[in-house]
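**Student:** My questions concern the predicted model and sequence given below.
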Amino acid sequence: MLSEKHIGFIGAGNMAEALIRGLVKPSGVVPQAQIAASDTSNNRLTLIGDTYNIRTYQENKAVIESSEVIILAVKPQVIHAVLQEIAASVDETKLVISIAAGVKIERIQQILPTARVVRTMPNIAALVHAAMTAISAGARATQEDMETASDIFNAVGESVIVEEKLMDAVTGLSGSGPSYIFHIINALADAGVKVGFSREIALKLARQTVFGSAKMAIETNEHPMKLRDMVTSPGGTSITGVYMLERDGVTAALINAVEAATRRSQELGG
């Protein structure tokens, strides 16, 4: 059970904080005494420690020694140095979960050969407990390890298990996806201003419309085209707007955006 695990975070940035908050507040999935974090910033450690009442350390080794589950929450450009530093302290008893974008399991396993490794790709909505996270298993990871990883990320949203070869596509769709949606919200607000609303009211209308539509799609589990048909009455305003979206290539633009972001993720990952 997750509530019995000791979880350590190497890196205490925004994503680590979102996960810590999800684990300890408000549900109390994991007791605060069982969570530890390390970071290069003393200010960051003080903030995390005081806010969530967890143990903090300047040394990564102290986190590893006190934890069964290690979450690598560091930037991809420093992960090699971090892995080299902790290698001597990590053995087959440790589950290592990476959230470093673009870093393949093989690269981690080369430096931590006996560890059980799981790779994940959460998105920024973890900050509001509405993340979508994809999870991939390394060769040594067990079914229990995958359940542990899923439970951790379900504390800040939803998760899905995918093959690692699809992680770049995950980056293109759900990893980068919030940026597309923010762009759409802004475009809808611009349209609202164009037809006469103040910016404040236009943004409120756009934000709540996107939120409500997503909530309806999730809670009904209906195909989005069926939901769209519920709104688009014959000869009405909605079908007129949908026609313009199709005429101007919005569907193709979104597909192209996901494909381009996927390719870029592949390039960055080498």
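**Tutor:** Ah, there it is.
**Student:** For the rest of this, base every contact and every neighbour count on C-alpha atoms.
**Tutor:** Fine.
**Student:** Now do the contacts for the closest residue to Glu164 other than its chain neighbours.
**Tutor:** If the residues on either side of it in the chain are set aside, Glu164 comes closest to Ser136, at 5.3 Å by Cα to Cα, 6 or more residues apart in numbering. With contact taken as Cα atoms under 8 Å, 6 or more residues apart in numbering, Ser136 is in contact with Val118, Arg119, Thr120, Ile161, Val162, Glu163, Glu164.
**Student:** Skip ahead from the helix or strand in which Ser136 is found and say which helix or strand is next.
**Tutor:** Using DSSP states H and E, Ser136 falls within strand 131-137. Downstream of strand 131-137, the first helix or strand assigned by DSSP H and E is helix 143-154.
**Student:** For that following helix, which helices and strands make contact with it?
**Tutor:** helix 14-24, strand 116-121, strand 131-137, strand 157-161 (3 or more Cα pairs under 8 Å, 6 or more residues apart in numbering; DSSP states H and E).
**Student:** Just the buried residues of the second one, please?
**Tutor:** Neighbour-count burial for strand 116-121, with 16 or more other Cα atoms under 10 Å as criterion, is recorded at Arg116, Val117, Val118, Arg119, Thr120, Met121.
**Student:** okay, now the one to match up with it:
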Amino acid sequence: MNESTIAFIGAGNMASSIIGGLINNGWPTYQLIATARTEETLSDIREKFNIETTVDNHQAVGKADVIMLCVKPQVMKEVLTDLSSSIKPNALIISVAAGITMESLQKWGGEHLSIVRSMPNTPSLLQCGASGLYANNNVSNDHKKLTDDIFNAIGIAKWVDQESLIDAVIAVSGSGPAYYFLLMEIMEQVGSRLGLDNETSRQLTLQTALGAARMATESSVDAAELRRRITSPKGTTEQAIKTFQEQGLPELVEKAMNAAVDRSIELAEALKD
């Protein structure tokens, strides 16, 4: 069992999902502490997880081996600058704030800090997330193992060796759930227009999405091969797939994901000090 104490600075949805995942995977509640600006937020966390809470960030950080920075990007500079003097030597700092670069984190907290930038996504709330991770040169192998333990508790985690690839992670898995939600939304609507009642169309769409995802994750072959196996020559599925391809769906998806990358770069630039 890991003996590290983790302080969550900020107790919103992402912090709550990580806390829940850790507890579900056997992390002792007495090694978790959460902070927030209001007692109302903290009372919800205490009631849900039975962990220590405080409105004093310095108190939490002083106890912590790992500091999860779960605050909004707009207040990260203020929070990290204020906390820099309270961080224990060799503590691991993990930022879950989108758009805050390693350069900024090191400038506000200190060049000596061991920092990981993470990019989890919203299915982490169900312990079914996909997270991208990038470490600075101060992060040890032990720190990386500890980071893996944390993020594997809420899904899967993949390391990238260039910080710029965090933008690609955002385009694939950070924003990705919304792409699938949009397709499901459209399929539900079209199913209704084809004559199904709304609830039947909804349930068939959602179960189909769930089944396809399970087949893809549990199969030994890739998504392209799975698609080929259910696309019979001259059948109904082939006609639908041909329409997608002829109308430029692959190019449209690539354009959309590149737009996500471009916007991520713009936001990071705007948040730099």
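**Tutor:** Yep, that arrived. Quick caveat, the model's predicted, so the values are computed rather than measured.
**Student:** Of the contacts of Ser136 of the first structure, which is the nearest to Val250 of the first structure?
**Tutor:** Val162 (27.6 Å; Cα to Cα).
**Student:** Touching, that closest one and Ala134? I think so.
**Tutor:** Yes: contact status for Val162 of the first structure versus Ala134: in contact at 6.4 Å, counting by Cα atoms under 8 Å.
**Student:** neighbour-wise, which of the two wins?
**Tutor:** Ala134 (25 against 14; other Cα atoms under 10 Å).
**Student:** Would you mind measuring the gap between the ends of stretch 9-18 of the first structure?
**Tutor:** 12 Å (Cα to Cα, to the nearest Å).
**Student:** and Arg207 of the first structure, which of the three is it?
**Tutor:** helix (DSSP: H, G, I helix; E, B strand; the rest coil).
**Student:** on that earlier part again, JSON lines for the helices and strands packed on helix 143-154 of the first structure, including distance to Asn60 of the first structure?
**Tutor:** Shown next, in JSON lines, are these (distance: least, Cα to Cα, whole Å):
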{"stretch": "helix 14-24", "distance to Asn60 of the first structure": "14"}
{"stretch": "strand 116-121", "distance to Asn60 of the first structure": "18"}
{"stretch": "strand 131-137", "distance to Asn60 of the first structure": "24"}
{"stretch": "strand 157-161", "distance to Asn60 of the first structure": "27"}
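**Student:** Could you say which of those is packed most deeply?
**Tutor:** Burial of these is given as mean neighbour count (mean count of other Cα atoms under 10 Å); strand 116-121 ranks first at a mean of 26.
**Student:** That strand against the second structure, how far on average?
**Tutor:** The superposed strand 116-121 of the first structure is, by mean Cα distance after the TM-score superposition for the first structure, a mean 0.5 Å from where its aligned residues fall in the second structure.
**Student:** what's next to that strand, contact-wise?
**Tutor:** For strand 116-121 of the first structure, the external contacting residues (Cα under 8 Å, 6+ apart) are 92-101, 104-105, 108-109, 133-142, 145-146, 149, 164, 167, 170-171, 175.
**Student:** Show the buried residues in those residues.
**Tutor:** Buried, going by 16+ other Cα under 10 Å: 94-101, 104-105, 108-109, 133-138, 140-141, 145-146, 149, 164, 167, 170-171, 175, out of those.
**Student:** Stretch 71-82 of the first structure corresponds to what range in the second structure?
**Tutor:** Under TM-score structural alignment, stretch 71-82 of the first structure corresponds to residues 68-79 of the second structure.
**Student:** What are the buried residues along the matching stretch?
**Tutor:** Met68, Leu69, Cys70, Val71, Pro73, Met76, Lys77, Val79.
**Student:** Then stretch 47-59 of the second structure?
**Tutor:** Those would be Ile51, Glu52, Thr53, Thr54, Val55, Asn57, His58, Gln59, for stretch 47-59 of the second structure by 16+ other Cα under 10 Å.
**Student:** Show only the entries of those residues found in helices.
**Tutor:** Asn57, His58, Gln59 (DSSP state H).
**Student:** of those, closest to Leu183 of the second structure?
**Tutor:** Asn57 (41.5 Å).
**Student:** ok, the closest one touching Leu83?
**Tutor:** Yes: proximity of Asn57 of the second structure to Leu83 meets the contact threshold set by Cα under 8 Å, at 7.4 Å.
**Student:** Gln106 of the second structure versus the aligned residue in the second structure for Ala139 of the first structure, what's the distance?
**Tutor:** In the second structure, Ala139 of the first structure lines up with Asn137, judged by TM-score structural alignment. Look at Asn137 of the second structure and Gln106 of the second structure: by Cα to Cα, they are 11 Å apart.
**Student:** Which residue ranges of the first structure form strands?
**Tutor:** Secondary structure of the first structure (DSSP state E): strands at 7-10, 35-38, 55-57, 69-72, 95-98, 116-121, 131-137, 157-161.
**Student:** export those to CSV and tack on distance to Ala214 of the first structure?
**Tutor:** Listed next are the strands of the first structure as CSV, based on distance: least, Cα to Cα, whole Å:
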stretch, distance to Ala214 of the first structure
strand 7-10, 31
strand 35-38, 33
strand 55-57, 37
strand 69-72, 30
strand 95-98, 28
strand 116-121, 21
strand 131-137, 13
strand 157-161, 14
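**Student:** For Gly235 of the first structure, which of these is the nearest?
**Tutor:** Of all the strands of the first structure, strand 131-137 comes closest under Cα to Cα, at 36.5 Å.
**Student:** Pick out the residue nearest the middle of the first structure.
**Tutor:** Nearest residue to the geometric centre of the first structure (Cα atoms, centre = their mean): Pro122, 1.6 Å.
**Student:** Verify the contact between Ser86 of the second structure and Val61 for me.
**Tutor:** Yes: in this structure, Ser86 of the second structure is within contact of Val61 by Cα under 8 Å, at 6.3 Å.
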